[in-house]
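1. okay, here's the prediction I keep looking at, along with the sequence it came from:
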Amino acid sequence: MTPVLDLQHVNVARGDDVILHDLNLLIQPGEHIALLGPNGCGKSTLLKTITRELYPLVEPSMKVEIFGRERWDLVELRQRLGIVQSDLPGQPILKCTGRDAILTGFFSASTLWPNLVVTPEMQERTDHVIEQIDATHLVSKIFGEMSAGQQRRILIGRALAASGAAAGNQATLLLDEPSNALDLKAQHELRELMSSLAQIGTTLVLITHQISDIVPEMQRILLMRGGRIFADGTRAELLTEQSLTDLFGVSVHLTEIAGRYHAW
């Protein structure tokens, strides 16, 4: 199968500083991956490189392919790659209903502007996604009146709707610190949703520094520090007190219950 992502010898600069150094990363369809690292390690720069907001330094050995292609129209890429961030996509979405907020994902828009045409296929896809994310109770609720956890659920649905819309494409989600600003109940619901999406084959790439966000289905762990992925292995290999202590530079204590980890 064509890889979701193939990065080889990638260096990325922001201003005068090189942030990513000789980075190599291969992600296959259907994988469930957690990328873990402290603040400032380069996680956000890597995300922006994947979404084509940043471009690597041009070097002979460098390679960046997304779904087997080097060049993308950004609107087209958004229809294959769903991105979930803690920031809202734009203030107009606050006035949308939950259903309309999901529909905006097809257009990478912050609201359903009058010039946008919602097709029957988009409506059908949205109905399917609403069932997937268990959000039938939110379809008529105003987005700006939802709790942070409910908003995050709708934003995941928004990303799912677009990324799996093209015929024959399994949805691929990039989740960037998705549990930020969520209370304990909302964190639990988010993790349950990630597990259910993984179980139906959605490709998930979680970028986080919260060990508790790594659901049991995420069997591949990447550790990042200083702009480099320095470890790529299984949960058993890398989710240990010693490896996390080395990663974060502080003594880490770890517990595991039913495949879920908690660190302090």
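-> Looks like it came in fine.
2. from here on, just use CA atoms for contacts and neighbour counts.
-> OK.
3. what helices or strands is the helix or strand containing Met122 leaning on?
-> Taking DSSP states H and E as the definition, Met122 sits inside helix 120-132. On a contact count with 3 or more Cα pairs under 8 Å, 6 or more residues apart in numbering; DSSP states H and E, helix 120-132 meets helix 98-103, helix 148-163.
4. now do the strands in this structure.
-> Taking DSSP state E as the test, the strands found in the chain are 5-14, 17-27, 32-36, 63-66, 82-85, 172-176, 203-208, 220-225, 228-234, 254-257, 260-263.
5. list the residues that contact Cys17.
-> Rather than Cys, residue 17 is Asp. By Cα atoms under 8 Å, 6 or more residues apart in numbering, Asp17 lies in contact with nothing.
6. do the same with Thr119
-> So Thr119 contacts nothing (Cα under 8 Å, 6+ apart).
7. how close does it get to Arg158?
-> Here the criterion is Cα to Cα, to the nearest Å. By it, Thr119 lies 16 Å from Arg158.
8. equivalent analysis for Gln150, please.
-> 12 Å.
9. more crowded one of the two?
-> When neighbours are counted by other Cα atoms under 10 Å, Gln150 and Arg158 differ, and Arg158 comes out ahead with 27 against 20.
10. can you get me a residue count around the residue nearest to the more buried one when sequence neighbours are not counted?
-> Sequence neighbours aside, Ile102 is the residue nearest to Arg158 in space, at 3.9 Å (criterion: Cα to Cα, 6 or more residues apart in numbering). Ile102 sits with 31 neighbouring residues when counted by other Cα under 10 Å.
11. and if you look at the one 4 residues further on?
-> Phe106: 25 surrounding residues under other Cα under 10 Å.
12. how about it, what does it touch?
-> Gln79, Met122, Arg158, Ala161, Ala162.
13. with respect to Glu189, which of those is nearest?
-> The closest of the contacts of Phe106 to Glu189 turns out to be Arg158 (Cα to Cα; 17.0 Å).
14. included below, for side-by-side comparison, is a second structure:
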Amino acid sequence: MRIESKKDLISWATFRNINVYIDKVEILSNINIDLNYGENILILGPNGSGKSTFLKLLNRSIYPIASKHSSLKLFNQENINIWDVRKKIGFLFKEMEQRVNKGVKLYDLIISGFSGTFNSRYSKLLSEKEKIKIYNLINKWGLNNIIDKDFTSLSDGQRRRALLARALVYEPNILVLDEPFSNLDIKSNYILNKNINKLIDQSVNIIYVTHNLESILSKTNRVLLIKEGKIIKDGNPNELITSKTLSDLFGISLNVMKQEEYWRGIPE
């Protein structure tokens, strides 16, 4: 067995008997799963099924109910410093865009990946190494011409690329993306999809949520289906992204097909 294959079996996150309640309502129930290096994981499920909550367990913005039978480990640690997490995992959540106040420049948005605050004064504290990282990301994500623009004035596609650049400032090898393709036009969707696949080629592992089958990353090699707070299926995309499985998942008759690298689902 090659070394690469062995690495694929190493877990970076382990969930054991995880239950999550928000305002006394059960959102996730009895989650038992390992997330491993070498996997690019798609999470599919109806609205309200617990997909975003599952991802928020990874950035510690939501905590499960503690019990002697439950545990959630990141990088083999139950108690891990949040800044250590952020250096190893990049996060993009859909509500991030709403948290940015008017007047925050795109450049300041990106460097906030280091500080956690949208403050232009932090730019004066950047090390030369950090500045190089920032400008490399600006070039890589095609943001040069809008770097001084107000973040709130940008298009959805530009905002999404900026937030991804922000998520990559520590050069993490794991990216957690909650609906990264939402509200994007065809061109922006294609560009973002292509660039994320390039990150996968550079050994970045992706775990993401999308509602659009056409946005499924071609390099996805694992799918989790979540319904009513439970993981009901876990397997290979070609086995789970089928007409019957997704019709059952979403409660609607779908004709699911794959053409070259892209999936489509058409209501029947």
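-> Received, thanks. From a predicted model like this one, the values you see are computed outputs, not experimental measurements.
15. quick one: TM-score?
-> Once superposed, the chains reach a TM-score of 0.89 (TM-score structural alignment, normalised by the length of the first structure), with 257 aligned residues with a Cα RMSD of 2.0 Å.
16. circling back: against Val104 of the second structure, how distant is the counterpart of the residue nearest to Arg158 of the first structure in the second structure?
-> Under the alignment (TM-score structural alignment), Ile102 of the first structure maps onto Ile110 of the second structure. Using Cα to Cα, one gets 10 Å for the distance from Ile110 of the second structure to Val104 of the second structure.
17. of the strands of the first structure, which is nearest His188 of the first structure?
-> Using Cα to Cα, those put strand 260-263 closest to His188 of the first structure, at 11.2 Å.
18. which strands and helices sit next to the closest one?
-> Using 3+ Cα pairs under 8 Å, 6+ apart, strand 260-263 of the first structure is in contact with strand 254-257.
19. now for the strand it packs on, which elements pack on it?
-> strand 260-263.
20. give the aligned range of the strand it packs on in the second structure.
-> Going by TM-score structural alignment: strand 260-263 of the first structure matches residues 262-265.
21. Lys94 of the second structure maps to what in the first structure?
-> Using TM-score structural alignment, Lys94 of the second structure pairs with Ser86 in the first structure.
22. give me the neighbour count for that match.
-> For Ser86 of the first structure, using other Cα under 10 Å, the count is 17.
23. distance-wise, check it relative to Gln210 of the first structure.
-> Distance from Ser86 of the first structure to Gln210 of the first structure, by Cα to Cα: 14 Å.
24. circling back: could you save the helices and strands packed on helix 120-132 of the first structure as a markdown table and add columns showing distance to Leu238 of the first structure?
-> Listed next are those as a markdown table, based on distance: least, Cα to Cα, whole Å:
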| stretch | distance to Leu238 of the first structure |
| --- | --- |
| helix 98-103 | 36 |
| helix 148-163 | 27 |
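25. let me know which of the ones you listed is the nearest to Pro3 of the first structure.
-> Using Cα to Cα, the nearest of these to Pro3 of the first structure is helix 148-163, at 15.4 Å.
26. give the other helices and strands that the closest one contacts.
-> Packed against helix 148-163 of the first structure, as judged by 3+ Cα pairs under 8 Å, 6+ apart, are the following elements: strand 82-85, helix 98-103, helix 120-132, strand 172-176, helix 184-199.
27. mind listing what's buried in that helix?
-> 148-163 (16 or more other Cα atoms under 10 Å).
28. same deal with stretch 187-198 of the first structure?
-> Gln187, His188, Leu190, Arg191, Leu193, Met194, Ser195, Leu197, Ala198.
29. re earlier: okay, the strands of the first structure in TSV with distance to Thr245 of the first structure next?
-> TSV is the format used below for the strands of the first structure (distance: least, Cα to Cα, whole Å):
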stretch	distance to Thr245 of the first structure
strand 5-14	27
strand 17-27	22
strand 32-36	12
strand 63-66	32
strand 82-85	27
strand 172-176	22
strand 203-208	16
strand 220-225	12
strand 228-234	14
strand 254-257	10
strand 260-263	10
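30. relative to Pro56 of the first structure, which of those is closest?
-> strand 5-14 (4.4 Å).
31. so which bit of the second structure is the closest one matched to?
-> Against the second structure, strand 5-14 of the first structure falls on residues 13-22 (TM-score structural alignment).
32. contacting residues for Ile27 of the first structure?
-> Pro3, Val4, Leu5, Asp6.
33. if any of those residues are buried, put those into a ChimeraX selection.
-> Selecting only the buried entries of the contacts of Ile27 of the first structure in ChimeraX, with 16+ other Cα under 10 Å as the criterion:
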select :4,5,6
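34. ok, of the contacts of Ile27 of the first structure, which one's closest to Leu173 of the first structure?
-> Val4 (10.6 Å).
35. so the closest one touches Arg69, yeah?
-> No - the criterion here is Cα atoms under 8 Å, and Val4 of the first structure misses it with Arg69 at 9.6 Å.
36. follow-up on the earlier one: farthest pair in the buried residues of helix 148-163 of the first structure?
-> Among these, Ala148 and Ser163 lie farthest apart (Cα to Cα), at 22.5 Å.
37. isn't Leu36 of the first structure up against Ile207?
-> Yes - between Leu36 of the first structure and Ile207 there is a contact under Cα under 8 Å: 6.3 Å.
38. would you enumerate the residues in contact with the spatially most central residue of the second structure?
-> The second structure has Leu177 as the residue nearest its centroid, 1.6 Å off, counting by Cα atoms, centre = their mean. With contact taken as Cα under 8 Å, 6+ apart, Leu177 of the second structure is in contact with Phe91, Leu92, Phe93, Ile206, Ile207, Tyr208, Val209.
39. any idea what Gln219 of the first structure aligns with in the second structure?
-> So, by TM-score structural alignment, Gln219 of the first structure is matched to Asn221.
40. please apply the same query to Asp246 of the first structure.
-> By TM-score structural alignment, Asp246 of the first structure lines up with Asp248.
41. what count of nearby residues applies to the counterpart of Asn59 of the second structure in the first structure?
-> Aligned by TM-score structural alignment, Asn59 of the second structure pairs with Thr51 of the first structure. By other Cα under 10 Å, the residues close to Thr51 of the first structure number 19.
42. so what's Thr51 of the first structure up against?
-> Leu77.
43. repeat for the one 10 residues further on
-> Ser61 of the first structure makes contacts with Gln8, His9, as judged by Cα under 8 Å, 6+ apart.
44. give the aligned equivalent of it in the second structure.
-> So, by TM-score structural alignment, Ser61 of the first structure is matched to His69.
45. from Ile3 of the second structure, how far off is that match?
-> Taken as Cα to Cα, the span from His69 of the second structure to Ile3 of the second structure is 33 Å.
46. repeat that for Asn236 of the second structure.
-> According to Cα to Cα, Asn236 of the second structure stands 22 Å off from Ile3 of the second structure.
47. and if you look at Leu125 of the second structure?
-> Counting by Cα to Cα, the gap from Leu125 of the second structure to Ile3 of the second structure is 40 Å.
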